[in-house]
Structures are given as structure tokens and as C-alpha cells.
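Colleague: Could you look at this predicted model? Sequence included:
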Amino acid sequence: MEARPTRRNALLLGLSLAAVPAAATLATRFAPAAGAAVQAVNLDDPAKKEIAMKIVCSAENSSLDWKSQYKYIEDIDDGRGYTAGIIGFCSGTHDMLELVELYKTRKSGNILAKYLPALRNVDGSDSHAGLDPNYTKDWATAAKDTVFQQCQNDERDRVYFNPAVSRGKSDGVRALGQFAYYDAIVMHGDGSDGTSFGGIRKRALTKAKPPAQGGNETTWLNAFLDARVWAMKQEEAHSDTSRVDTAQRVWLRNGNFDLNTPLDWKVYGDSYHIG
């Protein structure tokens, strides 16, 4: 569930609420002509969802090839035990336990089922008790199984992607805003405390209103990203905010609310492109 710790120094762009007028001007500049029929495409559109998976993978795994991450597993020393899979399921934050339980439901004799007692015991901690020395090897073996791959896809959608898109739609934000919500839930979780998604959104509401409440989309997303950056800086492992500053802020500044390609961004100083 959690983001990888900072790998290298990032080049920070930094766009504050003071830049909203310029961003709004750019949004107007790229708006369609009056009377043009435009159907906004949400992030759950298959093509947009693929883009979202690639962007998150650039931050989580320094790659655009998210489908190669089913086998990923390591302890990144962030206090959450093992982090693994396409979205960073963690042994210390319950989502890895739920994933392996789902895998057992769909394939009872799988190679990871024997670790369920240990996963229940280490849930909420950074302990590897009962998992070492073979858990990482067995995870990589399980990752070759299409049943386990689909379990990862389904849990990613249930826990992270679908809630983010649903909340984005209810707030009246388009694909970019829905992605900002998704990336926040991936890193911070979908809770209500100060540094979770709910806490971030609550903090943003003290500065602006979402479009569904009559607010301006640019103003709202800047407020949300400001609150997101604040939350990231509360924890050393997340203190590099380039996945916001040199990615989401750039697209917002350019008025790319529909997250249309081509997209160019930087995370931890590395450059990425989707044509």
C-alpha cells in the first residue's frame, strides 16, 4: 500500500495556490470552442486506467511496466514489513493479508496459503516472524500464477482504485483529479486520520470546495495537492514529493484535466513519457 522511500533527489517544481490564476488561464486556453460536444472520460475508462497504472508504477517501482511487478517484494525499512506486488501490498498494513486470503479462497492449495497464520500475527507491525526465510521466494513463485495476478488486480481495484474514482466522480473532478485521489489512497490509505486520504481531503476543504459543491476544479485540486504534500512531509519515507510536484502539478498547471496524452513527468529525478 505504501510508496517506496526516496531513491534519489528530485527536481521540485513547486506550484502553490498563488499560481491558481495562471493555471486557470491555461485551462481556459486549452478549453474546447463554445458549443463543441465533449464527453469527459473518467479514469475507469480502460485506456485511462492503463495510464494511471503506469504513472503509479513510475513512483512505486521506477518503471512504466506495471505488469512486471506482480513478483516484486522487499522490506523497504518503512516500518510496514514486506512491501510487494503491483500496488505495494504490505504485510504490516492488512492489505497483504487480505490479498493472500483471497488467493486461498480462489486456489486453496496455493504456495502462499501456509503463511496466513504468520501474516495474521505480523499484521500491524514490521515483523517477519514466520515469513522468513522463504516467503519472498514463494511470493515470486506465486506471481507466475495468473490466479494470483488476478487477485492482485482485483484487490488493487477494490481497496484503492475504485474508491478513488468513485470519490472523484462524487466531487465532480475529472480524470486528473480522480488520479490524484488514487495516488493519495495508494500511499496514505483510505482512512480518516490526518495523514490518510480522508484527512487530506478534510484539510483541503478548509481552503476550497470541490466542483460538486460549487468550487473551481483548479482551485480545489491545488488545495488537495497542497494538503497531500503536507501529509507526505509528515513521514520521512514519503518526504520526497516529486510524484506531486513534477507530475500532477505539471498536468494541472497545463489544464490537462482529462489526463490526455502525451504525458511527461519526473519522479525522484527520473523522466517518464507516455505518447
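Modeller: Received, thanks.
Colleague: drop to CA atoms for contacts and neighbour counts, all remaining ones
Modeller: Fine.
Colleague: Spatially central residue for the protein, please.
Modeller: In the chain, the centroid-proximal residue (CA atoms, centre = their mean) is residue 183; its distance is 2.5 Å.
Colleague: Quick check: chain neighbours aside, which residue is closest to that residue?
Modeller: Leaving aside its sequence neighbours, residue 183 sits nearest to residue 56 (CA to CA, 6 or more residues apart in numbering; 6.7 Å).
Colleague: before we move on, what about residue 170?
Modeller: For residue 170, the spatially nearest residue (CA to CA, 6+ apart) is residue 212, at 6.9 Å.
Colleague: got it, and residue 187?
Modeller: Using CA to CA, 6+ apart, the closest residue to residue 187 is residue 2 (4.6 Å).
Colleague: next one: residue 268
Modeller: residue 10 (4.3 Å).
Colleague: Roughly how far does that neighbour sit from residue 61?
Modeller: Per CA to CA, to the nearest Å, residue 10 is found 15 Å from residue 61.
Colleague: Compare these two (neighbour count), which wins?
Modeller: Neighbour totals were compared for residue 10 and residue 61, and residue 61 leads with 21 against 18 (other CA atoms under 10 Å).
Colleague: Can you name the residues that contact the more buried one?
Modeller: Contacts for residue 61 were tallied using CA atoms under 8 Å, 6 or more residues apart in numbering; they are 4, 69.
Colleague: And the helices in the stretch 1-150 of the chain?
Modeller: 20-29, 46-61, 95-106, 116-122, 135-142, 146-156 (DSSP state H, counting those that start in this stretch).
Colleague: In JSON lines, list those helices along with distance to residue 228.
Modeller: JSON lines is the format used below for these (distance: least, CA to CA, whole Å):
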{"stretch": "helix 20-29", "distance to residue 228": "17"}
{"stretch": "helix 46-61", "distance to residue 228": "15"}
{"stretch": "helix 95-106", "distance to residue 228": "22"}
{"stretch": "helix 116-122", "distance to residue 228": "28"}
{"stretch": "helix 135-142", "distance to residue 228": "32"}
{"stretch": "helix 146-156", "distance to residue 228": "21"}
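Colleague: A further structure is provided below for comparison with the first:
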Amino acid sequence: MRIRAGHVRTVALGGGIAVVLCAPLAVSVVAGADDNVLISRGRPALATSNTGNEVAARANDASTVTRWASAAGPGTQWLRIDLGSVQRIERVRLNWSGAYARTYRVQASADGSNWATLYATSAGNGGADDLKRLNGTGRYLRVLATQRARTTGGYALSDLRAYGPSAKVLPAAATPTGSLVSGLDDRRKKERALELVSSAENSTLSWRHSFAYIEDIGDGRGYTAGIVGFTSGTSDMLAVVAEYTRRKPVNGLAKFLPALRAVDGSDSHAGLDPGFPAAWRAAAQDPVFQRVQENARDTYYFNPALRFARADGLRALGQFAYFDAAVMHGVSGMRAIRAAALRTAKTPAQGGDELAYLNAFLNARVAEMRTEEAHSDVSRVETAQRMFLRRSNLDLTTPLTWHVYGDQYRIAQ
């Protein structure tokens, strides 16, 4: 729960995985009265989920009888086409099956991470949507469906066609790596989340170098230490030292347990000075103490946040937003922020638009942070999580670039 103090406040303005690779076909189909040609047919298709054999490629084949159908249930699903190189996208035709989206976006991306919306509606009525004069550019085309029209089922597209000027090949972006549609239960996605938290808690992406960190940052919580800022004033530091002593009774921190119990709930150092910081740093070299810190992080913050986020139907970005809120405010504080967000938006599990709900959650988080002077720098939200949201990067797909407390960070893959 470390809070960076003394910084100027800055505010930015403002299932399963279905992967089907299809051999690209050299197809040039005239789109109609204009000079555009079909640029999407047979290109590799990816979707967040599918039902049976109704996989992503079924919306991108030569048949309007076959279809892609997502898994049943509320929440966000998407279908993505890899055009092979950066292309001009001027027209998109969609043919929805009965399970259509009331709210959806058509988006383009050069890198599969940062998405620009070419078209958006919250009044979809199914059938055929012929979207012209889109004026987009990207290697990837995505239909992002965020609200169902029906109370049951999922989403289904029988046909998706993208048209552009011709087969002009522009420089291709690097293909994103990792599991695109997984949540933070995926090892690589969790690592990204830990690096994101570490950029705010410890001013580094190398969170494993922070086991020995300890200081009083003047936030009213006493000593702040370790990989997620355990503090002597909020019980979690006490729990970490107690568990370490249970596993390894003879250690340099055990003698400070009575003092940690006495100062819990305050910012006092009584009984901890002058030896406690040095003892913490020495213990941090012990692999047993390192494992205790990691287990405490997951038990007190990561796992509870992930359970709440999954129940709310949130993808990786929302799961991280809950985790980061839990680290700073505790799980009870995260739940209070969630309750405030629910007063203005529904979760995806309730049938709400995921982007709208996450925006409401981040608004509530910022409002809570500003109730304390020590939290007044809200850049860990506004120039990090909010930027990912504005780019529609719900899956925390790399590359990720953000700023925290004036410092820039990047995760390439």
C-alpha cells in the first residue's frame, strides 16, 4: 500500500480462446459502387471465445451461412481479423445472427494493443450493418461487442467484411506475443500486472528487487516495505513477519513482533527503531522471507481482487484495476470504490458496457484517492490505467506504455 508522497498532482485530460489460422487468399472483390476491394477474406481470425465449432474464421470465410458465435453470457467479447499488413479501412459490412450486440465498436490497430474506434453504437438492431467512410488505418480490425441485445446467449456474426483501396502493402507492425484474451490468471499477464504495480509502489518494473525496500514515506501508516508496500500501521506487515517466524522461528525480525502488534493501527515506530529497517533488509535476502512476501501479496490483495473482477465479468485490465486498488486501499477499500462505481454504471456481468463501467470505477478510485493528501497524485490511474482504457486495451496486450509520478515505463512483450 505504498503511496508516493511529495509529488505534484497531475491529471490527464480527458470462456476460452478460439484461434484459427487460415491461409491468406489472393482475393480482390469489388465492394460495389466504389473502387474499394475486399481485404479481409481468409485472413487469420481470433476471438475471445466460441461455441462449439462456430469459431472466429466462420465469420471470415466465403459463406454467409456459417457464423462465429461467442460463449453464452453477458460481458465483452471480440472478433479480430489480422489483415497481414497496415491497410486503409474505409468500409466494413457486418451481418449479425440472432444473437447481436446492442452496443459495439468497430476498431483498428497497428499493433494489436492500442485500438482506435472507427464506429460505435449503443443502438444496434441486428441484421446487416454497412459502415462506410470509416477512414481508418491498421493491421488489425476488431469488432468489440460490449452489451447483448438479448438477455440470454452471447454474440454471433455470420459475416464480417472489410474493404480498402486495394492491395497496397504498408509496413507491418510486430505481431503481439502472449495470450491475448487471457486474464491475470495467465502467468504472463500476472507478471505484467505486478510490473505495473511495482512502477507505482517502487518506481521500477523489477518488483523482485523490492523485497528489501523499507522506509517511512510520511503517509500516516508507519513503515512501508516490501514488494507491495506492506505497512506497520495496517496489519499486513505484522502478518508477514508473523508468518515468516512461523516458517522460520529463528530470524532477525521475530524479536520485533511485540512492537509490531503495539503499533498496528498507528504511524508509531515505538519499539521498532533503530534496528527494524536493517533487520527487514537482512531478512529480504532469505528465499523463505521472499516467498512469504509473495504469498501475502497474493492472499491479501491479488487473489481477492481477481475473484471480484471475474465475478463482475471484467477482462485483464479490469482485473488489474481491482488489484491495484486493493494494494493501495485494501480489499475493503476496493469494494467501497466498486460500490461507488455501481451507483452510475453496471458491471459486464450485470449486462453493462465494460468500458463505461471501468471508467466509472476509475472515477470513483480517483475521487477516493483525493480524499487524502498523500494520495493526491493520481497518475497511477490517469496516465496508466485510464490510458489503457482509452485505447480499449481490455486484455492488457503488449506493448504497454504509461507514466507514473512523472516517470515513463514500457513493457514491450
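Modeller: Now that the structure is in, tell me what you want to look at. Just so we're clear, the structure is a prediction, and the values are computed from it rather than from any experiment.
Colleague: follow-up on the earlier one: does the counterpart of the residue nearest to the centre of the first structure in the second structure lie in a helix or a strand, and which?
Modeller: Structural alignment (TM-score structural alignment) places residue 183 of the first structure against residue 324 in the second structure. Secondary structure from DSSP states H and E places residue 324 of the second structure in helix 316-342.
Colleague: Excluding chain neighbours, what is closest to the equivalent of residue 374 of the second structure over in the first structure?
Modeller: Under the alignment (TM-score structural alignment), residue 374 of the second structure pairs with residue 237 in the first structure. Nearest in space to residue 237 of the first structure, with sequence neighbours left out and distances taken as CA to CA, 6+ apart, is residue 5 at 4.6 Å.
Colleague: measure the one you found to residue 260 of the first structure for me?
Modeller: Distance from residue 5 of the first structure to residue 260 of the first structure, by CA to CA: 28 Å.
Colleague: Wait, the residue nearest to residue 187 of the first structure touches residue 184, no?
Modeller: No: Residue 2 of the first structure is beyond contact range of residue 184, at 9.8 Å (criterion: CA atoms under 8 Å).
Colleague: In terms of neighbours, single out the busier of those two.
Modeller: residue 184 (29 against 23).
Colleague: Now do the contacts for the more buried one.
Modeller: Going by CA under 8 Å, 6+ apart, residue 184 of the first structure touches 196, 197, 228.
Colleague: lining up those with the second structure, which overlap?
Modeller: Retained in the second structure (both residues aligned by TM-score structural alignment, their matches' CA atoms under 8 Å) from those: 196, 197, 228.
Colleague: before we move on, back to that, tally of neighbours for the alignment partner in the second structure of the residue nearest to residue 183 of the first structure?
Modeller: Alignment note: residue 56 of the first structure maps to residue 197 in the second structure; criterion TM-score structural alignment. Per other CA under 10 Å, the neighbour tally for residue 197 of the second structure reads 25.
Colleague: same check, this time on residue 311 of the second structure
Modeller: 12.
Colleague: quick one: contacts for residue 190 of the first structure?
Modeller: Residue 190 of the first structure neighbours (CA under 8 Å, 6+ apart): 160, 196, 197, 198.
Colleague: out of the residues you listed, which is most surrounded?
Modeller: residue 197 (27 neighbours).
Colleague: I'd say that one and residue 182 touch.
Modeller: No: here residue 197 of the first structure lies out of contact with residue 182, judged by CA under 8 Å, at a distance of 9.1 Å.
Colleague: Return the residue of the first structure that is most distant from the centre.
Modeller: residue 35 (35.1 Å).
Colleague: quick one: that one and residue 255 of the first structure, what's the gap?
Modeller: 19 Å.
Colleague: Repeat that for residue 88 of the first structure.
Modeller: On the measure of CA to CA, residue 88 of the first structure and residue 255 of the first structure end up 30 Å apart.
Colleague: What segments of the stretch 1-150 of the second structure are strands?
Modeller: According to DSSP state E, counting those that start in this stretch, the stretch 1-150 of the second structure carries its strands in the segments 18-20, 37-38, 45-47, 68-69, 77-96, 101-109, 116-121, 128-148.
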